[in-house]
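Colleague: Build me a model:
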Amino acid sequence: MKLATFHQDGVSRVGLVTDQGLHPVPWAATLLELIEREAVVQAADAALGERPLPLDSVRLLPPLQPSAIRDFVTFERHVEGIARRFGDEVGPEWYEAPTFYFTNPHSLIGPFDDVRIPPGSEVFDFELEVAAVVGRAGSDLTPEAARGHIIGYTVLNDWSARDLQAREMRVKLGPAKGKDSASTLGPWLVTADELETRRDAEGFLDLTMVVARNGIEVGRDSLANMAWTFEEMVAYASRGTTVRPGDVLGSGTCGSGCLAELWGRYGTEGLPPLRPGDVITMTVDELGTISNKVVPGRDPVHIPAARAKCQGPRH
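Modeller: The predicted structure is shown next:
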């Protein structure tokens, strides 16, 4: 099944995507609510009885509004390219566990929405990823058990302000404002059962991933080149805590899936940072296509530098 969230006539609704179009679910509920109530199949069956809408007649929104987004880094080729940009090598720690950071679930944009350049950034970048969506809560899961906790997959673009990211990473706390302004999710959620025939012998999903800038391909990889499966990522995320319905887990950027990696491999000539008017289009086998136009951002609100260091206790 392909399940989308769309906006029409001032109302947000959930629909089932078929070759005939978008069949609205005939009752009010968000996709997250349907997942939490384990009512996705029931809603899809009911939607089939509804008259389909042309996909181009509605505005598609992110498929769901998650409460948490963990973004992993699981493609060695990407990590190696980024390290090369700074004259470095892949650290041994990367191989020990599927590292992730939490990103902003409130900054999601739809699959065809415009994306603003973050305030103060002059080095804006895209990142081609696939995300798994958790369907059932679980704690301390094994990878084998985790497969039953994944309800589906969608395409993720983790937009990145590289100049802001580089500055704040020197504080040794991880990405913050450099990853805070926008992430694209969509165009819809494809349920996990739809992809079982695309698994390779090691359990990885063999899906081709492509990103184009203004219609010209700049990156291509296979999702099967991840170093960890999504089941292993869910198991790791659930260690000592709980993953919950609707949680999103990003694969991390695929090989050649962003400008920063390409800069590390080939330099910046002919590969400028994103500018207003650029259109970034990402397509993943079975999951669909997202496409966002870059538009100017707002001026940053001034925040002063740190106060002078206190020389002693205040009285």
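
Colleague: CA atoms for contacts and neighbours, from now on please.
Modeller: Fine.

Colleague: Figure out the length between the terminal residues of stretch 245-261.
Modeller: End-to-end distance for stretch 245-261: 32 Å, by C-alpha to C-alpha, to the nearest Å.

Colleague: same question, stretch 57-70
Modeller: With C-alpha to C-alpha as the measure, what separates the two termini of stretch 57-70 is 32 Å.

Colleague: Tell me the gap between it and the middle of its chain.
Modeller: Relative to its parent chain, stretch 57-70 has a centroid offset of 11 Å by C-alpha atoms, centre = their mean, to the nearest Å.

Colleague: what's in contact with that stretch?
Modeller: 3-8, 30-32, 100-106, 108-112, 184-189, 246-250 (C-alpha atoms under 8 Å, 6 or more residues apart in numbering).

Colleague: For that stretch, list every residue counted as buried.
Modeller: Residues 60-66, 68-70 are the ones in stretch 57-70 that count as buried (16 or more other C-alpha atoms under 10 Å).

Colleague: just how off-centre is stretch 59-75 within its chain?
Modeller: Between the centre of stretch 59-75 and the centre of its chain there are 5 Å (C-alpha atoms, centre = their mean).

Colleague: now do stretch 124-140
Modeller: Worked out by C-alpha atoms, centre = their mean, stretch 124-140 lies 6 Å from the chain centre.

Colleague: Need the distance between the two termini of it.
Modeller: End-to-end for stretch 124-140, by C-alpha to C-alpha: 37 Å.

Colleague: Stretch 271-290 now?
Modeller: Start-to-end, stretch 271-290 (C-alpha to C-alpha) is 21 Å.

Colleague: swap in stretch 198-215?
Modeller: Stretch 198-215 end-to-end distance (C-alpha to C-alpha) = 27 Å.

Colleague: Before we compare anything, build this one as well:
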Amino acid sequence: MRIARWRDGADVAEGFVEADQVIPFADGESVASVLAGGLDAAHELHARTLREVSRRRPLSQVRLLAPVAPPSVRDFVTFEEHVEGVSAGVEGKSNVPAEWYDAPTFYFTNPHTILGPGEPVRPPATERLDFELELAAVIGGVPGSDGTNLGPETAAGHIFGYTIMNDWSARDLQAREMKVRLGPCKGKDFGTSLGPWIVTADELVPFLDDDGFLAVRAEVRVNGELIGEDLMSNMGWPFPELVAYASRNSRVVPGDVLGSGTAGNGGCLGELWGRNGELSPPPLAEGDVVAMRIEGIGELTAAVGAAVDGGPIAVARPRPRRRQRA
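Modeller: Just a heads-up that it's a prediction; the model follows:
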């Protein structure tokens, strides 16, 4: 099943994508309620929805939106090859810290700046705009589970489906703020693209390898030129282990999005800059079109829009460090 949200004229609808058509959910359901109900209930709803022939619309006549409005977005860093390349650009030498191997590290990014298919990104003023090619899991509900402290086998049942994720990055801003040993923050939170739809997890079972990794091919092109390609099975951890780790002493809820982290072998420009020792290929510029395709999912495309200058930033003021009021 493919689940989507779309704009049809002035109306926003949510439902299933069938071949070249979209069909609003039966019974007034929404993506949020379908995710909360879980995969089995979604299959039952799918059967009821397909009977409503009169409500079908050509996919070509609607504009797809981000397929989910996530309560939270966790973005992992699970590709060793990506870490090798980016570290070469940041530190001057390729280095994967020992701590990377210990656990699947992630950061939280902004759920309020989610972009849909074809929606242009409006970056901050930056000289090093970058994309990041990722596969993302979308969490669904499981009866009797609150999504807390899941084991990997139980966590697998919480994966409702998958979508493509582009974690836009302003590398110069990111480099500055991460020197403070915190972040990334403003180098990332201006936009994350998701889409074109959610493909339910059962559709991708044929791509699972013997170790439980999704061996789907992913590629990214800029203005039609192939920049990077990888198999998602090169992740250091399979998705159920990412979900389990996210829930550790915490909680995952329906609608949460968990990004794989950037694919290797050119999954972002930053990796290639580190390997090449120069800004080649060049940073993204206004008008560039980034197209990501992942086998079994589809294609997510977006153009780079005009940058938004937020104005000057006040620097820290020297403080006397007094311990008592004068």
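
Colleague: Can you go through the contacts of stretch 57-70 of structure 1 and name the buried ones?
Modeller: For those, buried by 16+ other C-alpha under 10 Å: 3-6, 30-32, 100, 102-105, 108-112, 184-189, 246-250.

Colleague: Keep only those of the residues you listed that are in helices.
Modeller: The helices, defined by DSSP state H, take in 31-32 from these.

Colleague: out of the buried ones among the contacts of stretch 57-70 of structure 1, which are inside strands?
Modeller: 3-6, 100, 102-103, 108-109, 184-189, 248-250 (DSSP state E).

Colleague: Counting by contacts, list what the longest helix that structure 1 contains packs against.
Modeller: Identified as the longest helix of structure 1 according to DSSP H is helix 76-85. When contacts are defined as 3 or more C-alpha pairs under 8 Å, 6 or more residues apart in numbering; DSSP states H and E, helix 76-85 of structure 1 packs onto helix 259-266.

Colleague: in the helix it packs on, what counts as buried?
Modeller: Buried, per 16+ other C-alpha under 10 Å, within helix 259-266 of structure 1: 259-265.

Colleague: can you check stretch 21-37 of structure 1 too?
Modeller: Buried residues in stretch 21-37 of structure 1 (16+ other C-alpha under 10 Å): 21-26, 30-32, 34-36.

Colleague: Kindly report the same for stretch 46-53 of structure 2.
Modeller: Quick answer for stretch 46-53 of structure 2 (16+ other C-alpha under 10 Å): 46, 49-50.

Colleague: Touching it from outside, list them.
Modeller: The contact list for stretch 46-53 of structure 2 (C-alpha under 8 Å, 6+ apart) reads 1, 16, 23-26.

Colleague: quick one: it to chain centroid distance?
Modeller: 30 Å.

Colleague: ditto for stretch 48-68 of structure 1
Modeller: With C-alpha atoms, centre = their mean, you get 18 Å for stretch 48-68 of structure 1.

Colleague: OK, contacts around Arg128 of structure 2?
Modeller: 170-172, 283-284.

Colleague: Which among the residues you listed count as buried?
Modeller: Those of the contacts of Arg128 of structure 2 that meet the buried threshold are 170-171, 283-284, by 16+ other C-alpha under 10 Å.

Colleague: which one of the residues you listed sits closest to Met235 of structure 2?
Modeller: Arg171 (22.4 Å; C-alpha to C-alpha).

Colleague: Quick check: the gap between Arg252 of structure 1 and Thr191 of structure 1.
Modeller: Careful, residue 252 of structure 1 is Gly and not Arg. From Gly252 of structure 1 to Thr191 of structure 1 the distance is 20 Å (C-alpha to C-alpha).

Colleague: These two: which has the busier surroundings?
Modeller: Gly252 (27 against 21; other C-alpha atoms under 10 Å).

Colleague: And the strands in the stretch 151-300 of structure 1?
Modeller: 160-161, 183-191, 208-213, 216-222, 242-243, 248-250, 279-284, 288-295 (DSSP state E, counting those that start in this stretch).

Colleague: Out of the ones you listed, which gets nearest to Ala83 of structure 1?
Modeller: That would be strand 160-161 among the strands of the stretch 151-300 of structure 1, by C-alpha to C-alpha, at 16.5 Å.

Colleague: Check which helices and strands the closest one sits against.
Modeller: On a contact count with 3+ C-alpha pairs under 8 Å, 6+ apart, strand 160-161 of structure 1 meets strand 124-125.

Colleague: distance from the strand it packs on to structure 2 after superposition?
Modeller: In the superposition with structure 2, the average deviation recorded for strand 124-125 of structure 1 is 0.5 Å (mean C-alpha distance after the TM-score superposition for structure 1).

Colleague: Please work out which residues of structure 2 line up with that strand.
Modeller: Aligned by TM-score structural alignment, strand 124-125 of structure 1 corresponds to residues 129-130 of structure 2.

Colleague: which residues sit against that stretch?
Modeller: Taking C-alpha under 8 Å, 6+ apart as the rule, stretch 129-130 of structure 2 contacts 123, 168-171, 268-270, 283-285.
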